[in-house]
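Enquirer: below is the structure, and that's it, no one-letter string:
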């Protein structure tokens, strides 16, 4: 092989190597470009809006992660983006037969609904008769809630509408006037949410809690403050106070910590032998007095009465509330409630009532909770009678130890962020709520946290 042939082969080899290196560099540049494209996640910006054009609920599918650069995924994202703009561009409206119209009466601060439509008024509003018209009266809370969720269109009533509404006529002219209707949409001005928020007669945190619980399905009514609630009474307030001039010298050593018992107490004149720990704990038990509280100057009161969802609820004769709630705004003052304020709230609670047993129809399917309760009752029925009473005793007593007395719910609102706290008086010694039933089961037993033998 000649030298010229070797040089030509080496030159061709170097050219091929350079081409490979250039191709690798181009691939590296392409990889860098592809890596930079992976940093930008398209799904974070463009959501799938295609389900809005369907009447049925979309089914869950496989989740797409980072873009893979395929034409199929790019076309799917473009189609979803077009669907998003189509969904946003649609005009939101009401059906002519289902449109609910309300007129805000500024002089009396309520919303009058002449024609009732929908199932919103089972627990909202109050029936009202104005002259020859019958309708529903909504307060500011109920008006803003229905308008905010898009179920009510509110118009501002003017002097012309009020004169037409409150005008009374003779019975002879009654038929002629009923045929004449007031054109609300052309003669009155529709109100926006900005104006409706200014109609609130209570604070914005109260409405936020109201709307939040209503969306969850709870039944809510405003708490009405009674005159008796302004006076806080205790068991010690009825006792006659002794005049300050009378001084009991025998109590001085006890106040100074010299003697645990007064001079003439029976413990000084007898000896006692303890054979059980129960007797020891009985003598160590503290005899406490109720803490006297006076009415505070703050306006801390119960705000709402809350009921669980119930199809048989009657707003005319409501049952005792399931929860009673107080809204506390901590956006300006972060201090927690003090003891007199908490006692004031506990005093305002409605007295608890025993729930009435409802006979359920056998046609309805039992829930899991009902099935568990039925199975538990069947297991208890197979036990001995004394064992059943013992289980009932410990269940009632431990429930009082755990949950305490009747609770009051605090809704802590801080710039729109809501937290709910349950406050209840502890029952570690008295157990007043179930004391009568515990005495029936074990009459001579102490129902407190002590060692019982």
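Expert: Thanks, I have the structure now. If you're wondering where the values come from, they're calculated on a predicted model, not measured in any experiment.
Enquirer: okay, CA-based contacts and neighbour counts for the rest of this
Expert: OK.
Enquirer: pull the distance from stretch 139-154 to the chain's centre.
Expert: Using CA atoms, centre = their mean, to the nearest Å, the distance from the centre of stretch 139-154 to the centre of the chain it belongs to is 19 Å.
Enquirer: pull out the buried residues from that stretch.
Expert: Taking 16 or more other CA atoms under 10 Å as the basis for neighbour counts, the residues of stretch 139-154 that come out buried are 139-148, 151-154.
Enquirer: with stretch 83-93 instead?
Expert: Taking 16+ other CA under 10 Å as the neighbour-count basis, stretch 83-93 is seen to contain the buried residues 83, 84.
Enquirer: I'd like the next helix or strand past the helix or strand residue 16 falls within.
Expert: Taking DSSP states H and E as the criterion, residue 16 maps to helix 3-39. Along the chain past helix 3-39, the next helix or strand (assigned with DSSP H and E) turns out to be helix 71-89.
Enquirer: give me the contacts around that next one.
Expert: The contact list for helix 71-89, computed with CA atoms under 8 Å, 6 or more residues apart in numbering, reads 46, 47, 48, 49, 50, 52, 53, 67.
Enquirer: again, 7 Å this time
Expert: Identification of contacts with helix 71-89 by CA atoms under 7 Å, 6 or more residues apart in numbering yields 46, 48, 49, 50, 52.
Enquirer: any idea how far the third one is from residue 195?
Expert: The spacing between residue 49 and residue 195, counted by CA to CA, to the nearest Å, is 32 Å.
Enquirer: which of the two has more neighbours?
Expert: Between residue 49 and residue 195, counting by other CA atoms under 10 Å, residue 49 is the more crowded of the two (19 against 10).
Enquirer: which parts of this protein are strands?
Expert: 101-105, 110-113, 126-130, 133-138, 153-156, 189-190, 219-222, 304-307, 323-329, 408-414, 417-423 (DSSP state E).
Enquirer: buried set for stretch 106-114?
Expert: Along stretch 106-114, the positions that meet the burial threshold by neighbour count (16+ other CA under 10 Å) are 110, 111, 112, 113, 114.
Enquirer: can you check stretch 117-126 too?
Expert: Within stretch 117-126, the residues that qualify as buried are 123, 124, 125, counting by 16+ other CA under 10 Å.
Enquirer: next up, a structure to set beside the first:
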């Protein structure tokens, strides 16, 4: 609280001080607490308030009457705002039935924008009016998906009572009942649901890594970074290997000459290969770890969620390879991952391509735009008979004509950026009493760069 409000005097403050104070108050509105008084009278639906300045500074001897009045007025405005009725349009309300024995929610009526990336189809046996059982596909939700929709107020869910009624009667499940019924089903913990809910609110598409049932869609495998090699390429490798073996015979007599001869024979004997040959300590992640103790118990560091960016074209029945994979742990009960646990995680992850260097814009780009349009180039000449014959042979024997690479300027990879990004990456979400922290662990390869 400003001292001038408690101890008034007759001295007028200069105009510069008042302007400076207004600027400080405007800057404090962004860094202070919530100003609930600006929300009176309360609207029909809650509105996120703007951050305002602090009501007062705490004092050792207690606050003044003005401080107590401002605090009580702000507290009353907060209660009035929180008492506002939460409304949702009936056009986006979905309806579902919770089956405890299946740990699934059947979406009888699916509405809204969430279902293109949530839920999966599963055949279940139902009984018709004549008492005959038959399979019928229906849309089912996992426990975390159902709790997320119930908590948002976009789904009314009823618990299955053992009999199938014509209509949905009774009172739907509350949020507290949904938490108590669904948390703990299908390996779902409170920490995993908090991570799921947080990522869904950010716009990501979140799915399970390990399918909980045979009907749950599995993400496509990661593409292998193996270049396509034609028959001519295999033949070239064979000739190079034969030449290297012949050169190795001459290397037995005089081992100084290969440094000069191998440049002609296309061998792999260079100074780098010589230094690697005398290395007596294995390097790289291909060497397995030496585990002398007993096998560890089941580790909590298991991949649980697949994460897709909001811009990823996602098909629910055939999901693409995930952009990220997330491990969820409880920070209060789980220690830091060991080297063996990280190695096990990296063992199931694909290798990422090195990051591309930044593209530098040419300095004369603006000058080229200011130039007038040049006349159109002359039309390309008609294809010759030889070219037509080559295209015909290419269609008949595509294996003999490998696709030529486009003549593009090769850009060198920045080794520091590649070492920072790593070859493999995993994200660990540590939840500490509701506070979620994301940690990225990467597997680098220092021995693969010339500087190593």
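Expert: Received, thanks. Nothing here was measured: the structure is a model prediction, and the numbers come from that model.
Enquirer: got a TM-score for the pair?
Expert: The TM-score (TM-score structural alignment, normalised by the length of the second structure) is 0.55; 309 aligned residues with a CA RMSD of 4.8 Å.
Enquirer: tell me the residue in the first structure aligned with residue 111 of the second structure.
Expert: Here residue 111 of the second structure is matched to residue 117 in the first structure, going by TM-score structural alignment.
Enquirer: contacting residues for its match?
Expert: Taking CA under 7 Å, 6+ apart as the definition of contact, the neighbours of residue 117 of the first structure are 98, 100.
Enquirer: make it 8 Å
Expert: 98, 99, 100.
Enquirer: can you show me the helices along the second structure?
Expert: Secondary structure of the second structure by DSSP state H: the helices cover 3-6, 15-31, 65-82, 143-152, 175-182, 190-201, 231-251, 258-265, 271-277, 339-347, 365-370, 385-396, 415-421.
Enquirer: dump those to CSV, plus distance to residue 429 of the second structure.
Expert: CSV is the format used below for those (distance: least, CA to CA, whole Å):
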stretch, distance to residue 429 of the second structure
helix 3-6, 46
helix 15-31, 28
helix 65-82, 31
helix 143-152, 16
helix 175-182, 21
helix 190-201, 7
helix 231-251, 45
helix 258-265, 52
helix 271-277, 39
helix 339-347, 14
helix 365-370, 44
helix 385-396, 51
helix 415-421, 18
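Enquirer: any idea which of the ones you listed gets closest to residue 318 of the second structure?
Expert: Ranking the helices of the second structure by distance to residue 318 of the second structure, with CA to CA as the measure, places helix 143-152 first at 18.4 Å.
Enquirer: now the closest one against helix 175-182, angle please.
Expert: Computed by axes from the mean of the first three to the mean of the last three CA atoms, to 10 degrees, the angle separating helix 143-152 of the second structure from helix 175-182 equals 170 degrees.
Enquirer: elements contacting helix 143-152 of the second structure?
Expert: Under the contact definition 3 or more CA pairs under 8 Å, 6 or more residues apart in numbering; DSSP states H and E, helix 143-152 of the second structure sits against strand 104-109, strand 155-159, helix 175-182, helix 190-201.
Enquirer: tell me who's in contact with the residue positioned nearest the centre of the first structure.
Expert: The geometric centre of the first structure, computed from its C-alpha atoms, lies nearest to residue 213 (CA atoms, centre = their mean), at 4.4 Å. Under the criterion of CA under 8 Å, 6+ apart, the contact list for residue 213 of the first structure reads 219, 220.
Enquirer: please pull up the equivalent of it in the second structure.
Expert: In the superposition onto the second structure, residue 213 of the first structure corresponds to residue 199 when matched by TM-score structural alignment.
Enquirer: count the residues that sit near the residue lying closest to residue 172 of the second structure once chain neighbours are set aside.
Expert: Sequence neighbours aside, residue 158 is the residue nearest to residue 172 of the second structure in space, at 4.8 Å (criterion: CA to CA, 6 or more residues apart in numbering). Here the neighbour count serves as a burial measure; for residue 158 of the second structure (other CA under 10 Å) it reads 21.
Enquirer: who's in contact with residue 158 of the second structure?
Expert: Contacts for residue 158 of the second structure (CA under 8 Å, 6+ apart) come out as 96, 97, 98, 168, 171, 172, 173.
Enquirer: the first structure: which residue goes with that one?
Expert: The alignment partner of residue 158 of the second structure in the first structure, by TM-score structural alignment, is residue 155.
Enquirer: so who does the nearest residue to residue 201 of the first structure once chain neighbours are set aside touch?
Expert: The shortest distance from residue 201 of the first structure to any residue that is not its chain neighbour, by CA to CA, 6+ apart, is 6.8 Å, and that residue is residue 140. Under the criterion of CA under 8 Å, 6+ apart, the contact partners of residue 140 of the first structure comprise 109, 110, 111, 199, 200, 201.
Enquirer: give me that answer again for 10 Å
Expert: Residue 140 of the first structure makes contacts with 104, 109, 110, 111, 196, 197, 198, 199, 200, 201, 202, 207, as judged by CA atoms under 10 Å, 6 or more residues apart in numbering.
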